[in-house]
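Trainee: Provided below are the primary sequence and the corresponding predicted coordinates.
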Amino acid sequence: MTTKSANARQTRQQLIDVGADLLCRRGYTGFSYQDLARELGISKPSVHHHFAQKADLGLALCDWTEQWLRDGFAHFDQHGHNAPDKLQRYLRAAAKHTFNEHKQCPLSALHSDLAQLPDAMRTRLSDLSRLEVDWVAAVFSQGLADGELQAPATASAQELAQLFIFACKGALYYARLLGREHFEQSMSLLLQQWLPDAQAAQSFTTL
């Protein structure tokens, strides 16, 4: 690989990394190519050289988001002791991202700008959303099978995963204004409904 092509690949990756940070901080419609150029100290035409249209960058950000999700889920799987612990690690990571780093999860950021996304990005966003639901559903499925979690017999693992994710992200949305403690209280109450009675009184009191 020539030095020129190596530099081009490096600049492209830097644009994706900076774009991902701006996506999480401002949303997809909240930053421009001029912002990217300013952050990297390059010209705006240089940004267009790598991503002719913002939709092209948007698809690259979807790829970045997929890897971000897969890395996070792999970490939870590796370090989580059981299903309840994996769910709590997910919530702790979401709280850190929101309240400590003052960012949105990239999925939430893209969902917030759904009306402005081109069709190709909407399709990718649907795939990414299913990836997240499928991982949480797998955690619920294993937890129910092992007796670590409890739920009504009529509720599927997929439905429980959707409830968990929707409640988490809705709570994060409101708690950004009302305070972290509202997120912790809501999630603790929700998770306790899924714990066996003997554990519910002593687990998930704080995140």
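Mentor: That came in fine, so what should we check first?
Trainee: only C-alpha atoms for contact and neighbour calcs from this point on.
Mentor: Fine.
Trainee: where along this structure do the helices fall?
Mentor: 3-26, 33-40, 44-50, 54-79, 83-95, 106-112, 119-146, 157-178, 180-192, 197-200 (DSSP state H).
Trainee: Can you redo those helices as JSON lines, where the extra columns are mean neighbour count?
Mentor: Converted to JSON lines, the helices of the chain look like this (neighbours: other Cα atoms under 10 Å):
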{"stretch": "helix 3-26", "mean neighbour count": "16"}
{"stretch": "helix 33-40", "mean neighbour count": "16"}
{"stretch": "helix 44-50", "mean neighbour count": "15"}
{"stretch": "helix 54-79", "mean neighbour count": "17"}
{"stretch": "helix 83-95", "mean neighbour count": "19"}
{"stretch": "helix 106-112", "mean neighbour count": "20"}
{"stretch": "helix 119-146", "mean neighbour count": "17"}
{"stretch": "helix 157-178", "mean neighbour count": "17"}
{"stretch": "helix 180-192", "mean neighbour count": "17"}
{"stretch": "helix 197-200", "mean neighbour count": "12"}
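Trainee: One more to weigh against that first structure:
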Amino acid sequence: MSNREKLLNIAEDKVRQGGYSNFSFREIATEIGIKSASVHYHFPTKADLGAAVAHQYTEAFMKALGDISDIMEKGDNPIDVYTNIFRNALLEDNKMCLCGLLGAQNESLPEKVQVEVQRFFNKNLTWLTAAHRALGSENPTQAAITTVSLLEGAMMISKALNDHSYFKLVTSDI
């Protein structure tokens, strides 16, 4: 794994644990065993690193979702696939959705990071709308917004109350 990849992974982990302000270049450099200047070589500013982290997260998330028609051909429900990504993040990794967490901090984020967070939600809403349409939903756009809002909110409440049973309760019927 390259230093760039290590930097992105460590930064993602720190953001998912405590938000955008939860990391510094010096901290990340120390964790990898490089100088802070080496972090700046790969990412000139914290905004560049934050945007790259959000971009990488979005790409990995969308790849994990896969193609809706492939999911349905297997006899699976695409909304279940979507829900399981959130479920695994919270229940197995005890982490929030990176872009959900950043979205809550939107006003304080650099513009580059805001753009990547918006990209995450736009891609998710597009995918969910197509999934709900494929499932015959009367209003697939509304269903998509409801799905992502429900999951992000359930995640936030479960983390805030330090009790994942809230997430399990909300998602038991999805």
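Mentor: Alright, I've got the coordinates. Being a predicted model, the structure only gives us computed values, none of them experimental.
Trainee: could you measure G33 of structure 2 against N88 of structure 2, distance?
Mentor: Plainly put, G33 of structure 2 is 30 Å away from N88 of structure 2 if you go by Cα to Cα, to the nearest Å.
Trainee: Y41 of structure 2 now?
Mentor: 34 Å.
Trainee: repeat for I79 of structure 2
Mentor: 14 Å.
Trainee: need the contact list for the equivalent of L69 of structure 1 over in structure 2.
Mentor: L69 of structure 1 maps onto F61 in structure 2, with residues paired by TM-score structural alignment. Listed by Cα atoms under 8 Å, 6 or more residues apart in numbering, the contact set of F61 of structure 2 is empty.
Trainee: Quick one: map L90 of structure 2 onto structure 1.
Mentor: Match for L90 of structure 2 (TM-score structural alignment): T98.
Trainee: next one: T146 of structure 2
Mentor: Counting by TM-score structural alignment, T146 of structure 2 corresponds to L163 in structure 1.
Trainee: roughly how far apart are its match and F140 of structure 1?
Mentor: Using Cα to Cα, L163 of structure 1 is found at 11 Å from F140 of structure 1.
Trainee: so who does the most centrally placed residue in structure 1 touch?
Mentor: Geometric centre of structure 1, nearest residue: C105, 3.9 Å, by Cα atoms, centre = their mean. Residues in contact with C105 of structure 1, defined by Cα under 8 Å, 6+ apart, are 24, 94, 97-98.
Trainee: cool, and L7 of structure 2?
Mentor: Neighbouring residues of L7 of structure 2 by Cα under 8 Å, 6+ apart: 28-29, 32, 39.
Trainee: from these, which is closest to L128 of structure 2?
Mentor: The nearest member of those to L128 of structure 2, counting by Cα to Cα, is I28 at 34.5 Å.
Trainee: Could you verify my assumption that the closest one touches L8?
Mentor: No. Using Cα atoms under 8 Å as the test, I28 of structure 2 is too far from L8 to be in contact (9.4 Å).
Trainee: hmm, back to that, biggest separation within the contacts of L7 of structure 2, which pair?
Mentor: Top of the distance list for the contacts of L7 of structure 2 (Cα to Cα): I32 and V39, 9.9 Å.
Trainee: circling back: from Q192 of structure 1, how far off is the residue nearest to the centre of structure 1?
Mentor: C105 of structure 1 is 24 Å from Q192 of structure 1, where distance means Cα to Cα.
Trainee: what do you get for N82 of structure 1?
Mentor: Counting by Cα to Cα - N82 of structure 1 and Q192 of structure 1 are separated by 15 Å.
Trainee: cool, and A8 of structure 1?
Mentor: Relative to Q192 of structure 1, A8 of structure 1 is positioned 51 Å away (criterion: Cα to Cα).
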